[in-house]
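Asks: Just need the structure, nothing else, for what follows:
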Amino acid sequence: MEKLIKIISNRAVLIVLLILIQLGVLFAIVFRFQNYFVYFYTFYLLISSAVIIKIINSRSNPAYKIAWIIPIMLIPIFGTVIYLVFGRVRFSNKEKMKMAMVQERERMANESTVAKTTIDDGNPNAIIQSNYLSKHGEASLFEHTTSEYYPLGEEAFKAMIEDLEKAEKYIFMEYFIVHEGEMWDTILEIMVRKAKEGVDVRFIYDDFGCLFTLPHGYDKKLRDQGIKCCVFNQFIPVLSPIFNNRNHRKITVIDGKVAYTGGINLADEYINRIERFGHWKDNSIKVEGEAAWGFSLLFLSMWDFVNSTESNIEEFIPEYAPGELPENDGYYQPYVDSPFDRETVGMNVYLNLINRATEYVYFTTPYLVIDNLLMEALCNAAKGGVDVRIITPHIPDKWYVHAVTKSNYAQLIEAGVKIYEYTPGFIHSKTCVVDGLYATVGTVNLDYRSLFLHFECGVWMYKTNGVDAVLQDHMEIEKLSQQISLEQAKNVSFPKKVVRACLSVFAPLL
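Replies: Okay, the predicted model is just below:
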């Protein structure tokens, strides 16, 4: 009985129950009006037609449109109701204006605090990619930066602990998932201690990402310990389309001089202290020098948006002693992607890299749930002689997403793309490396949610030691992976084909 009460009183269970009750009430109302069938059905047809016309004329991804039009047409009444509740990517004008003001302040801060850097080797492809990020990715281009790439979460964790201990002015951390355990408890102890020493410690976590891992009101507990904490998009049990948009970013900044990003969240599976899906292959990259300040600005923009504040940027500008800044190690450009605008930055970073590859383009991704645009770009690159390779997990964390991932194998392999599965377990790192010149490491998965619905971040690199490290890591992962043949990709039982076909239709909603 005690165990049952504990389950029932769990925050996530209560939220699900409340949402189901609200859906039940909506459907009960619909059934009630069926007594006036002719009038109700006519009204329904008008509403459904209007909704479908709106979907078709929206700027949403075509696959996302199809995924919603089908249930609206196949499930009379209920499809429209579900779309109106969950299907729209909607922000209030107030939220849009607030984000626009925050981004404008960030842009001005970039201009006033960052020395303008340009790529000086005349490579037009690199200049085009960098210019795009400068305009749409909320990011400046940086030199005087070096990096350390960590091919495993446990290696990144060790380095993070060492750097957090060195914090003198501030610590900024922003993560999608936080779970109490060895990793988080160790970091939390340092944060609390540093806060008592007078370090400005700030923390942002996504409420939905932590729905099953942190208790309700955990932010208050952190504030009571001296940590400035806020929760992104607090998850309340009211039917709303805002469920779709989460903060999937992973950022750590120390004194504006050191910054981390990559795939790892703050939970023990990311450092293989516990096993969930075999060996968890993840990554992180540390940048030291000017580019770390870029991540400070990205964090502060999110902090100001969530808290409706206006940070004094000048307080956080790092000061370097003569000779302290690293020597030039190529070019680094932090960037973010936001669903507040119609600019799919994460997608376009990948498309720019694929379309400008001349020798090879290598990806690692936990999910391969892509639209026609990315599919054609990958296939056309391979058909043109570019060596295209993609590594996905062998042991999935979500069976239904992995089913859609596998459904894309045959088309890609037929075009000449090489597909590998990481045999020891689950690969969660999100990397792309091209021609030994470019690479990106960050949080952007090759799936619809990352590419179109979530807040994401990463760092684009050109001619840096980080590019070489990402390439080396990819080749090491391949040694532990099995290449999928076309025969294997096509050798699927009929029931599985049916399931995958159905799931692929609704892939944008997964």
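
Asks: switch to C-alpha atoms for all contacts and neighbour counts from now on
Replies: Noted.

Asks: roughly how far apart are E95 and F305?
Replies: The gap separating E95 from F305 is 9 Å, by CA to CA, to the nearest Å.

Asks: cool, I204 as well?
Replies: As judged by CA to CA, I204 and F305 stand 11 Å apart.

Asks: Strands along the stretch 301-450 of the chain, start to end?
Replies: Using DSSP state E, counting those that start in this stretch, the strands of the stretch 301-450 of the chain run over residues 331-337, 360-364, 387-393, 418-422, 425-427, 431-434, 438-442.

Asks: so can I have JSON lines of those strands showing mean neighbour count and distance to F86?
Replies: Listed next are the strands of the stretch 301-450 of the chain as JSON lines, based on neighbours: other CA atoms under 10 Å; distance: least, CA to CA, whole Å:
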{"stretch": "strand 331-337", "mean neighbour count": "26", "distance to F86": "21"}
{"stretch": "strand 360-364", "mean neighbour count": "24", "distance to F86": "30"}
{"stretch": "strand 387-393", "mean neighbour count": "25", "distance to F86": "29"}
{"stretch": "strand 418-422", "mean neighbour count": "23", "distance to F86": "33"}
{"stretch": "strand 425-427", "mean neighbour count": "25", "distance to F86": "30"}
{"stretch": "strand 431-434", "mean neighbour count": "27", "distance to F86": "31"}
{"stretch": "strand 438-442", "mean neighbour count": "27", "distance to F86": "28"}
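
Asks: I have a second one here; can you model it like the first so I can compare?
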Amino acid sequence: MNDFADFTNRFRIKNSLPGVLTTLILYGVLFLLQFALIFAVGHFLKEHEDLLQGLFFVVDLGVGLHIVNDKRNDPVYKVAFLFTMIVLPMFGAFLYILSKWDIMRRWFSEKFETSKKKNFTYYRQDPEILEETRMEDPLFYNTARFLWNQEDFPIYRNGECDYYPIGEVYWRRMLEELEKAEKFIFMEYFIVQQGEMWDSILDILKRKVQEGVEVRLMYDGTAVLTKLPLKYPKAMEELGIKTKVFKPIVPILSLYQNHRDHRKILVIDNKVAFTGGINLADEYVNLKAPFGHWKDTGITIYGAAVRSFTNMFLAMWDVNADDPESFRPYIMPPEEEYKGKKTGYVIPFGDDPYGKNRVGKEVYNDMVNQAVNYLHIMTPYLILDDETKSDLIHLAHTGTDVKIITPHIPDKKIVFRVTRSYYKELIRNGVEIYEYTPGFVHAKSFVSDDRKAVVGTINCDYRSLFLHFECAAYFYDEAMARKVEADFQETLKECTPFTMDMCMEFNYFQRAAGRVLRIFAPIM
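Replies: From the prediction side, this is the model:
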């Protein structure tokens, strides 16, 4: 179609409420049929319990021993699965077996690791830069060395960066940079939803394709349930936009579908990269307000460090490729050819549920353990493992200023209940908790000591730290850290400090519900 408005309207009609409901009902029925089959088998086994009781005991015992001795499991995961097995013995064992030996999960894991290994060969680490960081800050050097030695994410020096304290400004900068594109545009997002924000971006993408710019779009498969029509990729291909859906939802019980692409990446010509908490939907830029004012943040990075985001995108894109490509043409020339400002250091990094390390968790924990004067956190969800909770409490006990901003108006009430269940213990031990009074905080940032900052897509919950594909940038940069801290202080002015008295006002049901839900947080 030549008329962009007609094209947009045509596909909005296809994404009408009846279409969405039909998709949800179809998928729901297919999933329910599979649950019914499982319960039917369970009922059959129950009727023959006397004959199979010994088998049940052996299976539960074997799975239980495996859970306890599996060094890859976080202790809280072990508690969650063991508790489930106590309440629902065979179901709990089945759930754990499915999580570990799911065929679809193993198949995708192998494909992703192959793609990652292939594309990460393009990374290079300048040893001079690593040595500089060792001399400047040995603790930060250790984190940088971990990210390079274990995960192949290099640290960069030549580059410029900027920070956006609200989605509206971030959106405006996206449009400005998209207009400058000459070679390629890569976009990877958790959510893409039709509306004013996406339409403004799509309008530019359409024109850029006509100018000869290569455009690739990838979004998470959960979008087809409520956000986009099933045939939306075909519509994008008609416009000349190469499009892929990450792990399309398949109505088959498989924990493979539990690992979602939560990243937000925009790369333009290998010159600039965007990331942060902002998806491509109207609520992220306050054109809609389902949960009050939406507080979100984002960053841009210019220069050699953009290569890391380019590689992360291409590694993910390559997983679903029928014909693997050579991505060398997309990689930027050597770092010295970019004449950027030397304002500090940055390490773009990614995390995935299949690797040997929980990269986001390791970086966050290093931020906690290395803070001296202050550590300030913004997160939409606060669901902590025992290690991180203990580290935050210990840091507060040392006299370090520890503050955390969470939402006051939640987008997920159950998760909000779990988040609030941590308040009492943290506040009692010196950690200050603030809720963003005007609405919902979706920002994900750590900042400490006017030196270090992490901004990206990683929430402080089990989904982000253990189950999702994520990305972020770790800055050792005074200018950037001061921008993040200034935004934290401005946001604090619109927050309500939570007190012990307020925690005590939670009724018995609220406190009990939060505690019970915490048990299942790792497998929610």
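
Asks: quick revisit: who has more neighbours, I204 and F305 of structure 1?
Replies: Neighbours were counted for I204 of structure 1 and for F305 using other CA atoms under 10 Å; I204 has more, 24 against 19.

Asks: Isn't that one up against C229?
Replies: Yes: the pair I204 of structure 1 and C229 passes the contact test of CA atoms under 8 Å, sitting 5.9 Å apart.

Asks: The aligned partner of E505 of structure 2 in structure 1: how many residues sit nearby?
Replies: Counting by TM-score structural alignment, E505 of structure 2 lines up with N491 in structure 1. By the criterion of other CA under 10 Å, N491 of structure 1 has 11 neighbours.

Asks: now the one 4 residues further on
Replies: The tally of other residues near P495 of structure 1 (other CA under 10 Å) stands at 9.

Asks: name the element it belongs to?
Replies: In the assignment (DSSP states H and E), P495 of structure 1 maps to helix 494-505.

Asks: how big is the offset of that helix relative to structure 2?
Replies: Following the fit onto structure 2, the mean deviation recorded for helix 494-505 of structure 1 is 1.3 Å by mean CA distance after the TM-score superposition for structure 1.

Asks: any idea how far that helix is from the chain center?
Replies: Relative to the centre of its chain, helix 494-505 of structure 1 is centred 26 Å away, using CA atoms, centre = their mean, to the nearest Å.

Asks: buried set for it?
Replies: Buried residues in helix 494-505 of structure 1, counting neighbours by 16 or more other CA atoms under 10 Å, are found at 500, 503-505.

Asks: ok, now stretch 26-42 of structure 2?
Replies: Residues of stretch 26-42 of structure 2 classed as buried: 27, 31 (neighbour count, 16+ other CA under 10 Å).

Asks: cool, stretch 185-192 of structure 1 as well?
Replies: For stretch 185-192 of structure 1, a neighbour-count test (16+ other CA under 10 Å) marks 187-188, 190-192 as buried.

Asks: try stretch 98-108 of structure 1
Replies: For stretch 98-108 of structure 1, the neighbour count (16+ other CA under 10 Å) marks 98-99, 101-103, 105-107 as buried.

Asks: picking that back up, for the helix holding P495 of structure 1, which outside residues touch it?
Replies: 63, 66-67, 400, 403-404, 407 (CA atoms under 8 Å, 6 or more residues apart in numbering).

Asks: Same check on stretch 494-504 of structure 2?
Replies: Taking CA under 8 Å, 6+ apart as the rule, stretch 494-504 of structure 2 contacts 405, 423-424, 427-428, 432-438.

Asks: does the aligned residue in structure 1 for L139 of structure 2 sit in a helix or strand, and which one?
Replies: Aligned by TM-score structural alignment, L139 of structure 2 pairs with N125 of structure 1. Assigned by DSSP H and E, N125 of structure 1 falls within helix 124-136.
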